[in-house]
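[1] Sequence first, predicted model second:
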Amino acid sequence: MKTLKLEDLKNLDQQDPLSEYREAFNLPKNTIYFDGNSLGPVPKTTLNNLNNTINEEWGSDLINSWNKADWINLPQTLGNKIAPLLGAKAGEVIVVDSTSINLFKVLTSALRLNENRKKILSESTNFPSDLYILEGLNRISNNQYECVLIEDDDNNIEKYIDSSTAVVMLSHIDYKTGRISDMKKITDYAHNKGALVVWDLSHSVGVMPMDLHNIGVDFAVGCTYKHLNGGPGAPGFLYVRNDLIEKVTQPLSGWLGHSNPFAFDREYKPANNINKFICGTPSILAYKAVESGLNVFEGISMEQVREKSIQLSEVFIELINQECDEFEFKLFSPNDSNLRGSQISYMHENAYPIMQSLISRGVIGDYREPNILRFGISPLYMRYEDVWNAIMHLKKIMQSNEWDSSNFMVRNYVT
């Protein structure tokens, strides 16, 4: 195998068809950012967009901007911007609330459609918040559901789906390992057994192409603050397949989900489109930040994004093997790039202080329990040269035992 050199990676950067998009982001000097899978960086247009919203739309036009600036339709407008990234149709996606609240809504909707079945399948390794929502929903439903959390190393979820299964609730990409679940295979199998499927797309939207509508996915949720770069605490989104929208009911019947909110009827009459999943008034400043993040994706090929993601990941793994083989890092993500999302995870007994040492050098990844260093791969702004520099920092940290310092042992609340 050829030894990788810095010059090789600089050549890849020069040939990169996505290199121009790096300029769309405000990236701090001397920072290599491997944490876009937790919080994306600020698009440069966000500041102007928010300033205009604050100073002009809110500052000058005040309440008129609900109509004049079309604030009222931002949930649908932004949903339609996300739809192409998901392989969804216009009117199937809406930006509302948080991922967890949206999961509660669509999971309840799915269970109501399959009300004669009482088994819900998920994975024990699913994102904890998703499992908490499942637990809470079952509790307020008087524990009428059998919640089965699969622990299966061979990733053969289908064998657990049977005629009693109401809903299968899964993450498309595992938040720790980066393993991709086969969305089409699982969805098809679930449908053949009469079950519905809810997918959490938080770690896949913005970094890989999807085909939700054609696959026949029933429901999906996701966030906008990771690879969509919508800002900390940005609102989530949800997807409902268009032939289900008129059939479903959702549990949080807020006023903007009404068919005619400004009639102020005492009786709730849900909208007959995706609007029925809106609850309360949208947070316009947050939505405007999301708008800037989504505008970056206009005209981008998600196939090219995925191709670069794989190439960056392969270079990362190859450089770890080449430069840090002696330091006992164990790849926790799938070695097969076809099974791996846009992140690389390694296990190491000293993972936390090693990551803190990296962060002190401006190489920002994150840590996940119990011993995982996690590196997000964000193709729109990440360079191949960044990967080289990051691994060189890691090598120096390990050679010098720099990580073995009390400064890096203290656990921060957010890891």
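    Sure thing, it's come through.
[2] only C-alpha atoms for contact and neighbour calcs from this point on.
    Will do.
[3] Which elements pack onto the longest strand seen in the chain?
    Once the chain is assigned using DSSP state E, the strand that runs over the most residues is strand 165-171. Other elements packing on strand 165-171 under the criterion 3 or more Cα pairs under 8 Å, 6 or more residues apart in numbering; DSSP states H and E are helix 99-113, strand 119-123, strand 196-200.
[4] ok, structure two:
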Amino acid sequence: MIIDGEQRSRRSNWWLVTMPLALIALITAADISTGTQIELGPLLVVAPAITASFAGPWLTGTIGLVAVGAQAIIGVRLDVLDTQGLQAQLLAVAAMSAFVVLFRILRDRDRRKLVQVRSVSEAAQRALLRPLPRQAGPLRLASQYLAAEAEAHIGGDLYGAIRTDRGTRLIIGDARGKGLTAVSDAALLLGAFREAARRCPTLPELAADLDESASFNLESADEGESFVTAVMLDIADDDPGCVLVNCGHPPPLLIHGGDVTLIDSELYAPPLGLGALAASRVYTAQACHFEVGDILLLYTDGVVEARDPAGRFYPLDERITAWTGCEPQALLKRICADLVGYVGGHLGDDAAMVAIERVPHDGIAVASAVARPRSAELSDHPGPANSLGGARV
């Protein structure tokens, strides 16, 4: 498909080359017909200038030679080839054509560098933000990343998912700052999450492990204060619920039966890397109901802090009420399109989103006959390896 696209581009360029050739013919005929009273020959330099906008240096140089030849033909037909005026015009057309060719060579060189930088950026993004699987046990997943800069593909936002013995463990986060420092911090934390997600038996223990890792590793990444806000979740395959630890991150949204609920509480922990500032590093997990058909939406502050031209924040919880019937991938596409339109086409910060839907599974009933509380507090007590905090929702 890429080869076909290149072939179509070449055919289009060869069709476009008729424009400068027609322009050369028109200027030449007009200059000859007006005689020596009006000199139109210097306008021939427009032809190679136009060619440089869509063709490479070789074709641009060829059109430049044709323009110089046309100027010489004008001199021969008007019998002024040996005059200083015509010779100056020939020299001017040749010099300007050479300048345009040089400009095109430099432009192509910069373009090749940009393509290389983009390929490295895309490779780094794939290594840092591995695409989430469409299916993880009884969960249907979708993810989306919107970079604030048009030419950027990576930033300080992160997300990841790991399968455990009992379910799926996920994280979404946002590293402080922008640029390479934020990318480095996000990469360090994602690497620590992928290593510790299977090793730590409970979610609070995982949060403590990541905080310790962030405090040690992010400290040298920036001379100032470095931290990462994050939400971590454990979702069991055979239990219609989930547990989460929120470390200073925007709270998730739960779509249940057409209603949108903010999973907010007083159980916030400091951002990862700032745990030493808290009274203790004992993290507390929060439990919430998450049954078949429900969708959890995780997002970074680049979504809810996006502003329209009037300075109003993007009302995510209000907007998604119109799309509660969408599956995860369609939901994120609608949010992204609406968000970009809301801010006028340019985001002020990177934005990442993850949508999680629980689908029917053999180990979980589609509907529970016993009413359960929407949220509860879980203490940080030890449990078996790969347990979800030692308590059931």
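    All right, it came through fine. Keep in mind it's a predicted model, so treat the numbers as computed, not measured.
[5] List the TM-score for the superposed pair.
    Here the TM-score for the pair of chains, by TM-score structural alignment, normalised by the length of the second structure, is 0.25; 156 aligned residues with a Cα RMSD of 6.7 Å.
[6] Redo the helices and strands packed on strand 165-171 of the first structure as TSV? Include mean neighbour count and distance to residue 223 of the first structure.
    Supplementary listing: those in TSV, determined by neighbours: other Cα atoms under 10 Å; distance: least, Cα to Cα, whole Å:
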stretch	mean neighbour count	distance to residue 223 of the first structure
helix 99-113	22	6
strand 119-123	21	19
strand 196-200	25	9
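[7] Present these as TSV; the columns should include distance to residue 398 of the first structure.
    Below are these laid out as TSV (distance: least, Cα to Cα, whole Å):
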stretch	distance to residue 398 of the first structure
helix 99-113	38
strand 119-123	35
strand 196-200	36
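[8] end-to-end on stretch 68-78 of the first structure?
    17 Å (Cα to Cα, to the nearest Å).
[9] ok, back up a step: closest one to residue 80 of the first structure among the helices and strands packed on strand 165-171 of the first structure?
    Comparison of those against residue 80 of the first structure by Cα to Cα identifies helix 99-113 as nearest, at 16.9 Å.
[10] so that closest one versus strand 165-171, what angle?
    Helix 99-113 of the first structure runs at 160 degrees relative to strand 165-171, counting by axes from the mean of the first three to the mean of the last three Cα atoms, to 10 degrees.
[11] Okay, angle between helix 99-113 of the first structure and strand 119-123 too, please.
    In terms of direction (the same axes, to 10 degrees), helix 99-113 of the first structure departs from strand 119-123 by 150 degrees.
[12] Would you mark the buried spots in the helix or strand hosting residue 71 of the second structure?
    Using DSSP states H and E, residue 71 of the second structure maps to helix 57-77. By neighbour count on 16 or more other Cα atoms under 10 Å, the buried set for helix 57-77 of the second structure is 57, 59-61, 63-72, 74-75.
[13] and the next element down the chain from the helix or strand in which residue 83 of the first structure is found?
    Following DSSP H and E, one finds residue 83 of the first structure within helix 74-86. For helix 74-86 of the first structure, the following helix or strand on the C-terminal side (DSSP H and E) is strand 93-96.
[14] Summarise which helices and strands that following strand is packed against.
    Under the contact definition 3+ Cα pairs under 8 Å, 6+ apart, strand 93-96 of the first structure sits against helix 74-86, strand 236-240.
[15] Could you dump the ones you listed into CSV with distance to residue 7 of the first structure added?
    Output for those, formatted as CSV (distance: least, Cα to Cα, whole Å):
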stretch, distance to residue 7 of the first structure
helix 74-86, 33
strand 236-240, 40
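[16] Comparing the ones you listed, which comes out most buried?
    Among these, strand 236-240 has the highest mean neighbour count (mean count of other Cα atoms under 10 Å), at a mean of 27.
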